[in-house]
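1. A structural model of the following input is requested.
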Amino acid sequence: MSVWDAIIGQQPVVERLKTIAAGDPKQIAQSWLICGPPGSGRSNLARAFAAALESPDHGLGDEPTKITKQVLAGTHPDVSVLATDKVTIGIDEVRELIGVSEQMPSTAPWRIIIIEDVDRMLERTTNVLLKEIEEPAEHCIWLLCAPSAQDVLPTIRSRTRIVNLAVPQQAAVAAYLERSVGADAHLARRAARLAEGHIGIAKLYATDERVMTDRDELVVGVLELAKASDAVLLAGRLIDNAKAQAEVDVSGQAAKAEADFRRVNGLGPDDRIPPKLRGAYNAIAKKDDLKRRATRRSRDVLDRALNSIASVYRDIAVLQNDAEDAVGLINLENRAAITELAARMPRAAALARLDEVAHARKRLMGNGNPTLVFEALFCALIP
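-> Sure thing, here's the model as predicted:
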């Protein structure tokens, strides 16, 4: 099993980074910006690249080294990862990382800092990071991840080496699902198709029947919109499902964090927390943090719903332009209803509805009230 095996559909980039990791350390750029659409695997690529840079075999061996396993598991002392569950990355978190970046690596050639979703930084936070990106400490490498180079400030873009990822092909994603989660071929192909190249969502569809069912019901609800009351009811169901999914996910994360804390400190599931550990224990389950995580997770679910809604009108446009043989349909299970709607909807109307989805996404990202955002969207989608 190679360090690069979890990188799906990015072979040209992988080959390039393999060569760089095995090359002259003096020639390696110290500030990188890894860009790719959601689900393309940019954070996984950053971890794999970090593992290749730190490992004595540069990630070229058939079996991962101990160092490689540590980096990929997030336990290597010289590799730090900032992945936020909040809407934005805080300035204090970045300042702490800058302090870490200036320390010499303890066991490996490099101290590597990975920041996922660097596009979630406010401008003042990005400005704090800028100087370190421009002039990194001698033994530090920064790996920043964002959907695209345009999503970060030009000052950051101009000071990093940019790596662009492609949308993985459905066949590659389906093969990964069969290999990694044991999905049967039919489920793997369907999950890959509905996820539209998003590896994380494809894995979710292949492993969580409820999430797949929620998507199916949403698509049917969009296709059956006929009056304002339908729009209001569909929005309500969607918001309720998003909240429920978020609460389950966050509760699971909190339970895992608590179990990890007890295991690390030699405590059983029912043991009392000693007074000297109580502060650290309480910190992993702060109500405010859990609430922020739930809000962020709910927004992620709603963003995924917007992709599903847009896929309906994408399919309509494909049929209207006789392009099915070239690009295929996403919602094959709903082909009859989509074909019927495509026949009675003007081409301009289908494109206008894609614009409405994009507008709803902007309102949601701008902290618009989710219920009002989706009620307005569904009303606009009524034929």
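2. From now on I want contacts and neighbour counts done on CA atoms only, so please keep to that.
-> OK.
3. Residue 194 and residue 333 touch, don't they?
-> No: when contacts are counted by Cα atoms under 8 Å, residue 194 is not listed as touching residue 333 (10.3 Å).
4. Compare these two (neighbour count), which wins?
-> Neighbour comparison, residue 194 and residue 333: the larger count goes to residue 194, with 23 against 11 (by other Cα atoms under 10 Å).
5. Doesn't residue 64 belong to a helix?
-> No: Residue 64 is assigned coil when assessed by DSSP: H, G, I helix; E, B strand; the rest coil, not a helix.
6. number of nearby residues for it?
-> Residue 64 is flanked by 21 other residues according to other Cα under 10 Å.
7. In the chain, spot the helix with the most residues.
-> The longest helix of the chain (DSSP state H) is helix 228-264.
8. Check which helices and strands that one is in contact with.
-> Where contact means 3 or more Cα pairs under 8 Å, 6 or more residues apart in numbering; DSSP states H and E, helix 228-264 is packed against helix 209-223, helix 287-320, helix 370-381.
9. For residue 207, which residues are in contact?
-> Residues counted as contacts of residue 207 (Cα atoms under 8 Å, 6 or more residues apart in numbering) are 181, 183.
10. cool, and residue 240?
-> For residue 240, counting by Cα under 8 Å, 6+ apart, there are no contacting residues.
11. let's see this one next to it:
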Amino acid sequence: MSVWDDLVGQSQTVATLSRAAGNPAAMTHAWLLTGPPGSGRSNAARAFAAALNCAEQGCGHCRECRTSLDGTHADVTVVATEGLSIRVEDARRLVTEASHRPSVGQWRIVIIEDADRLTERAADALLKALEEPVTRTVWVLCAPSLEDVIITIRSRSRHVRLRTPPADAVADLLVRRDGIDPAMAMYAARAAQSHIGLARRLARDEGARIRRRDVVRMSGRIHTVPDAIGAAADLAAISTEESTASTGERDAAERARLLETLGADPGARTQPPHIRSQLASLEKEQKARATRLARDVVDRSLIDLLSIYRDALVMRFGAPIDLVNEGLRSDVESLARAMNPEELLAAMTAIGTARERIDANVPLLLALEAMAVSLRLPRR
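-> So this is what the prediction gives:
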């Protein structure tokens, strides 16, 4: 057993990080791990933290390894924002924590799982800590790509790039770690396009599989502008429903816990000013979390939708490449017959543009409607 066991398809990354963990003289104070969603960036960061504080450089079963991996180690701080950005106040708090010497381990490690969400002011607050590192403190930043990180941050970090793991490696992990049936594991790995977390969810959640199928099959029913408007509304509704389902119960529990901590009466019609202020702050954070979740759900749906146009293009050219949507081969064949390569590429471009617009805060429904109109099947 090793802390690296769940990091599939990343042999070069594992070799680099494990070599550094075993040789303090080769260590650097700041690392930047990049890779596509689902490649295992945060898992690699936690495994690295475990290896740094383990006497055997990541045995996987000692207390240092277990607590580093689950985020409870006293000297390992993990920042995984659920909001739209990491604020300057958060960055300053991290700098203060990083200035302390390790309490029980060999290293103090600060992991920022969403370094691409650092605001400019937050990044500036981290710069001094990266420029003048504290002895025995290591920063591990994670982001989708180098370009997603402010240049002053990436220029002061050692870059390690993760790649998309092969689908069969992801399927093997699901079988070995989660006991998933091999056929289901392979379906989920392909449908998730090797995103490990999403593959696990698809393999275990029938509702997620149904929602994905419905999104992918939208490509075959957009013939007119009204069809496009309806498809856009359906995509927006999926994000709203999933966001509400994921956050509603949690938001209520957080509100009840805050009122209990403040000694307030949950049944009171009005609360004192200082309690209302705390509640307003909590609601603001919850709204930001819900907004990010809704965007993430839509973005994932758009990636799923993009996959069937990709499959149709592969089929048009007869390329010897596995289909992402093998289980929907008849739908892929219909789309390949209906659209020529240029039209398929134009559809893929429209989906990519919609993702960029949503990320740039264009109103969700507006961006989806503009995309869906571009996805209308041609009349022959």
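12. Superposed, what's their TM-score?
-> The TM-score (TM-score structural alignment, normalised by the length of the second structure) is 0.90; 366 aligned residues with a Cα RMSD of 2.3 Å.
13. hang on, the earlier thing: dump the helices and strands packed on helix 228-264 of the first structure to TSV, plus distance to residue 273 of the first structure and mean neighbour count.
-> Listed next are those as TSV, based on distance: least, Cα to Cα, whole Å; neighbours: other Cα atoms under 10 Å:
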stretch	distance to residue 273 of the first structure	mean neighbour count
helix 209-223	36	16
helix 287-320	18	19
helix 370-381	39	20
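14. Dump those helices to TSV, plus distance to residue 238 of the first structure.
-> Listed next are these as TSV, based on distance: least, Cα to Cα, whole Å:
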stretch	distance to residue 238 of the first structure
helix 209-223	7
helix 287-320	8
helix 370-381	9
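15. mind checking which of those helices is nearest residue 136 of the first structure?
-> With Cα to Cα, the closest approach to residue 136 of the first structure among those belongs to helix 287-320: 31.1 Å.
16. And for whichever helix or strand comes after that closest one, what's in contact with it?
-> The element immediately downstream of helix 287-320 of the first structure (helix or strand, assigned by DSSP states H and E) is helix 324-327. For helix 324-327 of the first structure, the external contacting residues (Cα under 8 Å, 6+ apart) are residue 318.
17. for the stretch 51-200 of the first structure, what spans make up the helices?
-> In chain order, the stretch 51-200 of the first structure shows helices spanning 66-73, 91-101, 123-134, 154-157, 170-180, 185-195, 199-207, with DSSP state H, counting those that start in this stretch as the criterion.
18. Tabulate these in CSV, adding columns for distance to residue 107 of the first structure.
-> Compiled in CSV, the helices of the stretch 51-200 of the first structure are given as follows (distance: least, Cα to Cα, whole Å):
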stretch, distance to residue 107 of the first structure
helix 66-73, 10
helix 91-101, 14
helix 123-134, 22
helix 154-157, 29
helix 170-180, 31
helix 185-195, 40
helix 199-207, 32
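19. about what we covered before: out of the helices and strands packed on helix 228-264 of the first structure, which comes closest to residue 162 of the first structure?
-> Residue 162 of the first structure lies closest to helix 287-320 among those, at 25.7 Å (Cα to Cα).
20. tell me the contacts of residue 200 of the second structure?
-> Taking Cα under 8 Å, 6+ apart as the definition of contact, the neighbours of residue 200 of the second structure are 174, 185, 188.
21. how about a cut-off of 7 Å?
-> Residues near residue 200 of the second structure by Cα atoms under 7 Å, 6 or more residues apart in numbering: residue 174.
22. same check, this time on residue 182 of the second structure
-> residue 175.
23. Aligned counterpart of it in the first structure, please.
-> With TM-score structural alignment as the criterion, the equivalent of residue 182 of the second structure in the first structure is residue 185.
24. which element is the corresponding residue of the first structure for residue 352 of the second structure on?
-> Here residue 352 of the second structure is matched to residue 358 in the first structure, going by TM-score structural alignment. With elements taken from DSSP H and E, the one containing residue 358 of the first structure is helix 347-365.
25. right, and the helices and strands packed on helix 228-264 of the first structure - which one's nearest residue 160 of the first structure?
-> Residue 160 of the first structure sits nearest to helix 287-320 of all those, at 27.8 Å, using Cα to Cα.
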